[in-house]
Every structure is written in C-alpha cells, then in structure tokens.
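Asks: what follows is a predicted protein model with its sequence.
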Amino acid sequence: MTALAIDIGGTKFAAALVRPDGTMVRRVELPVGSDPAATLASLVRDVGAGVGDGTGTDGLSGVGIGSAGPLDAVAGTVSPVNIPSWRDFPLVGTVRGLLPGLPVTLAGDAQCMALGEWWRGGHGSRSRALLGIVVSTGVGGGLVLGGVPYLGPTGNAGHIGHISVDRGGELCPCGATGCLETIASGPSMVRWALANGWGEPGTPTDARTLSADAARGVPVAQLAFQRAADALAVAILTTAALFDIDDVVIGGGVSGAGETLLTPLRQAVTKQAGLGFLHRLNVERTRLERDAGLYGAAALVLKESR
C-alpha cells in the first residue's frame, strides 16, 4: 500500500505518494496562492491521479499531513501563522472530504521533519532519541523517541521555539518573554542585525543576505548568527536533558547557511553542556532537505511498515 503525504507550509504546499520502502513515486509542489483551500484540493487531485484508477483512493492506505502550526491534532484544525485566512481551519475534515473513506493523521511540520529524518535520513539505525528543529520564519521542533513521534495530547509537543532562553528578552507574539523564536528565527536575526548597524542602502536585508555577509566575515552578521547559535544551544540542551537525546537535526531556510550556523552552534553546545551524557549530542543539518517533512508525514501512515 501507498501513503499520500502532505506538507503544509506558510508559502507552499507539497504532496507525494510514498511506498512502505520509502520510495517517493510522485511529488507535486504548489505555492499557497490566494485561496489555500483550492490549492490544497488541486494538490490532492494532481497527486491522487498517480494512484490506481486515478480517483486518488485506490491503492492508498491513508493520508499523513505535516502542517505549520499552531494546530489541534484532536480537533484536526490548523492555524498557520503565515496563512491568515486559515484560523482553526478544519484541515483533517477537508482532506477527508477530498478522499472519502481514508484515515487521515495530522502532526506538526517540524515533527514530521524529525520523523522523516529518523526514517529516511539514516538516523534510525543509531539514534534512540532525535530532536528535529526547523529554523525559518519561526522556530519549530519535533521529537522521535524510540522510533515513535512524540506528539503530546494536543499534537504540539516539541515546540522548542517557545522555550524561554532569555527571561529579560523581548516579548514574543505567543505572549511569553524571551522565547527562542525571538532570537533565532530568520526575521529575528535580521531585525537584531539591522538594529545594530547591519545593511547598506540598495542591498537586500533578508536572512539569505545576512548569511552571506556572515560567511564573508561581516562582524554584525557574524554576531547575529552567534547570538542565534547560543540561544539554540540553550534550548537544545534543555530538551536533551529532559529526553536524553542522541541526534539533533537542523532544517528550515536558515539551516541553508550551513557551517555559518552549525559551527558556532556545535561550539555553543559543547561549551554549555554540563552533564556527561549531554556531550554525546550529534548536531547536523538535514539530510533530506525539502523532502524530510513529506517522508515524516508518510511515516505517520506507514509506521506499521517500519
């Protein structure tokens, strides 16, 4: 049997058919567009055309969805920050309406990234506990413990972006103070750099440019990455102390900076680690890139095959 995997992001939707052996036989990606519900329907229709009789149900064992949050996995609703028209949107019910009779499972996008990395990124053979972190317009996280995604009662477990790493820091939109997301997300890094003199007239002031400047040695840009790395290390070590983590996998747009982020992050983790078991942490960038979330969403359905 085959799983239909759906990845709901703030700027794009992706879907794929994934077999139990991990083979991805069809993949479609679309921009969110002005009508996200119509985009979702088109995506499911396009991918479902590659299954059996073309109805999108023959040969499918179920649908797994990884979505940007916050979400309510019990109610099957999502409220992605970057999709204002979706507030408590009944995502699970909508997909069930598009594919009647199929079971639908919902989890967070970062949780699916973590599960995808564990299953198809080569971590499952050595990692008993994995933390996946998505560093992008926000900071999300997910946990895989003993090969099983830990979702929590509401589906929001692993929300590492809202661990407080600076009690005297700025107010987060979530209502707390000093959250990791206020320091380590792409927009937060750019905002801090601009406030400290970064940027030249006529040049882009985005996370990609900040990363390029840090890589070529611009001091303020490097400090922005160091600041983010220090904050990430606090959140990672806090999580590792609670769950005895083996591997930490970093994904999302900011992870594209590569060693510009990872080198200071590894150094900060080593410097801040106290207890001996925390020193074994392996921190690396995603191996599956943009497909990690799709593999994880498929694994929600194909866990029996694994």
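Replies: On my side now, so go ahead. Remember, it's a predicted structure, so these values are computed and weren't measured experimentally. Numbering: from 1, shown residues only.
Asks: contacts and neighbour counts: CA atoms only from here.
Replies: OK.
Asks: the helix or strand containing G116: what's the following helix or strand?
Replies: Secondary structure from DSSP states H and E places G116 in helix 109-120. Per DSSP H and E, the first helix or strand lying C-terminal to helix 109-120 is strand 129-135.
Asks: which strands and helices sit next to that following strand?
Replies: helix 109-120, strand 139-145, strand 247-251 (3 or more C-alpha pairs under 8 Å, 6 or more residues apart in numbering; DSSP states H and E).
Asks: check it against this one:
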Amino acid sequence: MDRLALALDLGGTKLDAALVSSEGEVLAASRNRRPTGPAVTPADLDTAIAETVSHALSRLPEGAEFAGVGIGSAGPIDLVAGSIHPVNMPAARGFEIVASAERSAAAVLGRSDFPVRLRHDGGCLALAESWIGAAAGSRASLSIVVSTGVGGGIVVEGTPIGGASGNAGHLGQTVIGDVTLEQIASGPSSVRWAQQQGWSGSTGEDLARGAAAGDSVARAAIERSAQHVGIGLANASTLLDLEVIAISGGFSRVADDYVELVSAALRDAAVLPYARATRVVRSALGDEGPLVGAAALVLR
C-alpha cells in the first residue's frame, strides 16, 4: 500500500487539506477547505484545522502507511516554535500551527508517532515544482505565487533553501522604489490601482474580463503587475543565478500572456546575461502545488 501524507496549505483566503501519495497525487475525496481572511484568529484556525484534518484522514485507505503531516503556511514562520506570523492574517500571529495540526491528527488516528513539518507556502510550492512540476530537473529554481499576495520559494540542486530562519523566498516583501512588490503587483493592489484610474470593477476577475473586452485601464493594470514582477524576478535571478522560474496563483491567470509579459520584463530589467537567460514558465501543478509541496516535506 502507498505511503500517504496529510498536507495542509494555509493562506490569506483559505485553509486546504488533503492526503497526498508518494507520487505527488492528491486524493480528491480527501481534499477539503475552510475560509480564513484578515480577521481570522488562532481559535478560528484551530477549529478549521481540526475540521479539515478530520475530513482528510477519514479518507485514509485501510492499510495505507501514514507518513506524517506537512504544513505550508503564509509567513513569516518560526520553525523553532512551530508558529506562524502571517502578514495577511495579523490577528493570527503567533498561532502554534504545528501543535494544532499534531493534536488534530492524533485525535483522529489515536496515536502521535508521526512527524509534523512546517515551511512557508512559497517554499512548499517550490519544492513541489522542483519534484514533479515545471522546474523538475533544474539546478536552481524559484517558484512564485501571484494572487492575494506575492510569495515564493527557492530550490537549489533539489534542496529547498530556507535560510537562517526558514523564511527565504518572501519575494513579495522585497522593495521596489518605496513600496513592496506585493503592494504593487498583487491582485488586490492591481485592482486598487485600476480603480484610482477611474475603472469601475472590483475584483481580479473583473480585470480579466475588462482587459479581454478591450478596456485599456484593465489591461494597463495587468501589464503594470507583470512589469514589476519581472523586475523583482530579474533581481532574484541576478542574486541566485536561477535556471527556471515557475509562476502560479490566481492573478497570474488574469491574462493568457501574463507569464510572457513577466518574462519580457525580466529580460529587459536584467543587467547580466545569465540572469536574462532565466526561463519563466507557468506552473505545471496549478493550485495543487502548495499541497503537493507540503506533503513532500514528509514524503521526501
């Protein structure tokens, strides 16, 4: 029987949970989610984890080997304390997510002899992409999400790079000009910019529809986001000598050519030839990447 891990993916809008096989396959029947949001509290998260873990583990096949729990979370994270301090969920800062997940899984399984491992969500995405995704086989890769926020993770020679505290890869909090990349290029930031130019929509989906219909302001907001993401990635590739960058996240799908726009902006901004040569590609895993990467923390 296959080895299975329980994966949790906690972000600014939802908590996802699922069982994932040692081949990186998400068991659809086990997958479930709960909403989060800026006002979510530690008590809210504790309840959401208990509910999602219970649902996912209730689908654990009889006789399957349980490998443990992998957690990818919005960060920063504290690996020593097993806690999180998410920028986009301020009321939940300090939440001891490792203890909560371990407690919830143990209550269902009736035992606690399994590992529980934590990384930030961008690091999990990068691990998944380098394992079975768009960066598989590369020597140095960065994987990013452009969505409600902007985050990323780094893998070099198959090893995720966490840095001194485990938080390496927070691309969205790097500074371009006098603001962070996330404040310029995320979905909500792009919507706000468009509204300031007189556009009347309210969501990233509205931007996508408007741009497709020929709205010049909606299109300009998308191009502005891609331009600044490309500049951020040019800086990252210059620093890290990246072979490939994989892009995912809801806002990255706001236009069919978003990834191409980012790639062109990287080439224009990069000074050195090796940075200009970095390939920018769309994620091969879509929305399942962070779950697969979280599971890989205990499967690999």
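Replies: Sure thing, it's come through. All values reported here derive from a predicted model rather than from experimental measurement.
Asks: quick check: the counterpart of T11 of the first structure in the second structure vs M89 of the second structure, distance?
Replies: Superposed on the second structure with TM-score structural alignment, T11 of the first structure falls opposite T13. For T13 of the second structure, the distance to M89 of the second structure equals 9 Å [C-alpha to C-alpha, to the nearest Å].
Asks: more crowded one of those two?
Replies: M89 (21 against 15; other C-alpha atoms under 10 Å).
Asks: picking that back up, in the second structure, which residue range corresponds to the helix holding G116 of the first structure?
Replies: Taking TM-score structural alignment, helix 109-120 of the first structure hits residues 121-132 over in the second structure.
Asks: how much does the matching stretch stray from the first structure?
Replies: Following superposition, stretch 121-132 of the second structure is found to deviate from the first structure by 1.3 Å on average (mean C-alpha distance after the TM-score superposition for the first structure).
Asks: centre of the chain to stretch 291-298 of the first structure, how far?
Replies: 10 Å (C-alpha atoms, centre = their mean, to the nearest Å).
Asks: and if you look at stretch 289-300 of the second structure?
Replies: So, by C-alpha atoms, centre = their mean, the centroid of stretch 289-300 of the second structure is 12 Å from its chain's centroid.
Asks: tell me the helices and strands packed up against the helix holding G116 of the first structure.
Replies: strand 60-67, strand 129-135, strand 139-145, strand 148-150, strand 247-251, helix 292-302.
Asks: and the shortest one, what does it pack against?
Replies: The helices and strands touching strand 148-150 of the first structure, judged by 3+ C-alpha pairs under 8 Å, 6+ apart, are helix 109-120, strand 139-145.
Asks: quick check: G230 of the second structure touching A269?
Replies: Yes: contact criterion C-alpha atoms under 8 Å: G230 of the second structure and A269 qualify, at 7.5 Å.
Asks: quick one: which of these two has more around it?
Replies: G230 (25 against 19).
Asks: S263 of the second structure - nearest residue in space that isn't next to it in sequence?
Replies: Leaving aside its chain neighbours, S263 of the second structure sits nearest to V280 (5.5 Å; criterion: C-alpha to C-alpha, 6 or more residues apart in numbering).
Asks: burial count for that neighbour?
Replies: Based on other C-alpha under 10 Å, the number of other residues close to V280 of the second structure is 26.
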